[in-house]
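J.: Turn this into a structure:
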Amino acid sequence: MSTVLITGCSSGFGLETAKLFLEKGWHVIATMRKTDPSLLPESNNLTLLPLDITSTSSIDNLMQEVKNIDVLVNNAGFGAPVPVELTPLATAQQLMNTNVLGTLSLTQRFLPLMRQQGSGVIINVSSSVTTKAMPLIGLYRASKAALNAWSESLAVEAKPFGIRVHVVLPGRSPETKFGENARAYFAGMDDPAYGKMVNDFVQMAGKTNSPVTYAKDVASTIFAIAIDQNSPFYSSAGEDAKLWLEESQQQSPFCR
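T.: Just a heads-up that it's a prediction; the model follows:
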């Protein structure tokens, strides 16, 4: 039985991905900051563990419980829809600490195990906004672009050891709380200049009458990558993400 470890399984993409791998008969190690057994179906193939990827001690505790995995899905992330001008440095640091450094820290801990076993798959969940400039997500986009960048280099470095590295690019998901978060962040700011932009963003975030990305789209894309050795480095997830990737001017040799 193959084993997959998935971060950020309390909701959204991570939760649906954990459910899908369980349905397919995998041993699933589902992690989240505060474990909640009621979120996932009871199964002898399920291991639920606490994990905060921004905490070294939390990662240390996880590594004491997990000795070997076949697939690592780095899904846990943090989003903050705020105009670049109004983004507090503390928020920018939290974005980088979670989406870039936290994911990196966990990946670095599992790489020696994968090298030792001569195989492994690392799937990093990024965002299709890295291919398209959009308002209110400049620092979030920057953090995901940084994730893409080190993932590209890691793919080259890890290949000789039999380790595959891939990046998933989901699109706009009405199942996430980006719209609500935008209002919440903006409510605490004094500058009204971006009011219309925030309102437009909130309305756009909740629309489902145009192509969007659902959690099940992301889960199925991740599972397909896990079982297909010929998967491309970048994979879009969701109809809107596919369109954005096709329309982007990105010339990376990893895209095909």
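J.: use CA for all of it now, contacts and neighbours both
T.: OK.
J.: Check which helix or strand residue 151 maps to.
T.: Assigned by DSSP states H and E, residue 151 falls within helix 138-158.
J.: so what does that helix touch, helix or strand wise?
T.: The helices and strands touching helix 138-158, judged by 3 or more C-alpha pairs under 8 Å, 6 or more residues apart in numbering; DSSP states H and E, are helix 89-96, strand 163-170.
J.: Turn those into CSV, columns for mean neighbour count.
T.: Formatted as CSV, the helices and strands packed on helix 138-158 follow (neighbours: other C-alpha atoms under 10 Å):
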stretch, mean neighbour count
helix 89-96, 16
strand 163-170, 25
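J.: Which one of these lies nearest to residue 214?
T.: Minimum separation from residue 214 across those (C-alpha to C-alpha) falls at strand 163-170, 8.6 Å.
J.: what's the angle from that closest one to helix 138-158?
T.: 160 degrees (axes from the mean of the first three to the mean of the last three C-alpha atoms, to 10 degrees).
J.: Please state the offset of the following helix or strand past strand 163-170 from the chain centre?
T.: Remark: after strand 163-170, the chain's next helix or strand is helix 178-187, criterion DSSP H and E. Distance of helix 178-187 from its chain centroid, counting by C-alpha atoms, centre = their mean, to the nearest Å, is 20 Å.
J.: run this one through as well so I can compare:
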Amino acid sequence: MNGPIAIITGASSGFGLLTALELARSGFQVIATMRNTSKSLELLKKAKILNLESRINVHELDVTSETSITNLQLLLEKTGRVDVLVNNAGYAGAGFVEEITMDEYRKQFETNVFGVIAVTKAVLPLMRRQGQGKIINVSSISGKMAFPGLSPYVASKHAIEGWSESLRLEMKPFGIDVVLIEPGSYKTNIWSTGKQITELSLQSKSPYYKYMRKIEDYIQAEEGHYGDPQEVAKKVVKIAMDKNPTLRFPIGSGVNFTLWIKNQIPWKQWEKIVLKKLKIGK
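T.: Take a look at the predicted model:
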């Protein structure tokens, strides 16, 4: 492959698809991975329109499968190098803690946490031998602040935040930068087809049903204010080309201000603000 090589997970839609195109447009040879390669049609169609077909290489990858990770390692042995890894694959698990099964929690962590770790471990030996590389983990504002009804997703993103801090400190002496990008709310399918709500919380007999409906109503009411995901894709490419990026990049309308407020006020005041927004009260 000619030019720097970037691997991106979850490239069939959303941030992943747009980032793959932006990386290719910026001169990268992109290994666009996804669990189901039959879903690559939109990516390849857009790549053709932009005359980027020669820079997009689709590869099947299930981040939760050891066999699939091994196949990725074999591919990397052939390419001989990796300059950028974008850990983007993930989904949002939702529901109330009492009603979420342990299996649902485990599935959330298998993709959003252990999948990220497994893919990263596959590229680390190459990057370490190269003496350079960038690992960009797509986190979320949810990795810095919680929200009711989204505990599996929130917990997984908090885990990625802490893990990324440790990994950055480990890899900095080897010339490898680890970066977190923390998007707020954007128009991607993670809040539609990508969100998986436990069935119990959607049933009218659930003690949390009315609360769940208020959360759903709030999310739907806010959809008109969601950002353009292209903004995140462009930011990822900018980070990929930055010679000395910092650890965290919050992005999205109001994200920095919201994080600042949360860190300045007492918790009791913060929870009142959140519950008031959701119209939840005794």
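J.: just to revisit the earlier point, select, out of the helices and strands packed on helix 138-158 of the first structure, the one closest to residue 144 of the first structure.
T.: Closest among these, using C-alpha to C-alpha: helix 89-96, at 8.6 Å.
J.: which bit of the second structure covers that closest one?
T.: The alignment of helix 89-96 of the first structure onto the second structure (TM-score structural alignment) covers residues 102-109.
J.: Give me the mean distance between that stretch and the first structure.
T.: On superposition with the first structure, the mean distance recorded for stretch 102-109 of the second structure (mean C-alpha distance after the TM-score superposition for the first structure) is 0.6 Å.
J.: Residue 155 of the first structure is nearest to which of the helices and strands packed on helix 138-158 of the first structure?
T.: Residue 155 of the first structure sits nearest to strand 163-170 of all these, at 4.9 Å, using C-alpha to C-alpha.
J.: what range in the second structure does that closest one sit on?
T.: The aligned range for strand 163-170 of the first structure is 176-183, by TM-score structural alignment.
J.: how far does that stretch sit from the chain's center?
T.: For stretch 176-183 of the second structure - counting by C-alpha atoms, centre = their mean - the centre lies 10 Å from the chain centre.
J.: swap in stretch 187-203 of the first structure?
T.: Counting by C-alpha atoms, centre = their mean, stretch 187-203 of the first structure comes out at 26 Å from the chain centroid.
J.: Any idea how far apart the tips of it sit?
T.: Across stretch 187-203 of the first structure, the terminal residues are separated by 16 Å (C-alpha to C-alpha, to the nearest Å).
J.: tell me which residues of it are tucked away?
T.: Within stretch 187-203 of the first structure, the residues that count as buried by 16 or more other C-alpha atoms under 10 Å are 198, 201, 202.
J.: do the same with stretch 233-245 of the second structure
T.: Applying a neighbour-count criterion of 16+ other C-alpha under 10 Å, one finds 233, 234, 235, 236, 237, 239, 240 buried in stretch 233-245 of the second structure.
J.: counterpart of residue 64 of the second structure in the first structure?
T.: Under the alignment (TM-score structural alignment), residue 64 of the second structure maps onto residue 54 of the first structure.
J.: State the distance from that match to residue 32 of the first structure.
T.: Counting by C-alpha to C-alpha, the separation of residue 54 of the first structure from residue 32 of the first structure is 12 Å.
J.: same check, this time on residue 200 of the first structure
T.: Separation of residue 200 of the first structure from residue 32 of the first structure (C-alpha to C-alpha): 32 Å.
J.: And for residue 246 of the first structure?
T.: Residue 246 of the first structure is 33 Å from residue 32 of the first structure, where distance means C-alpha to C-alpha.
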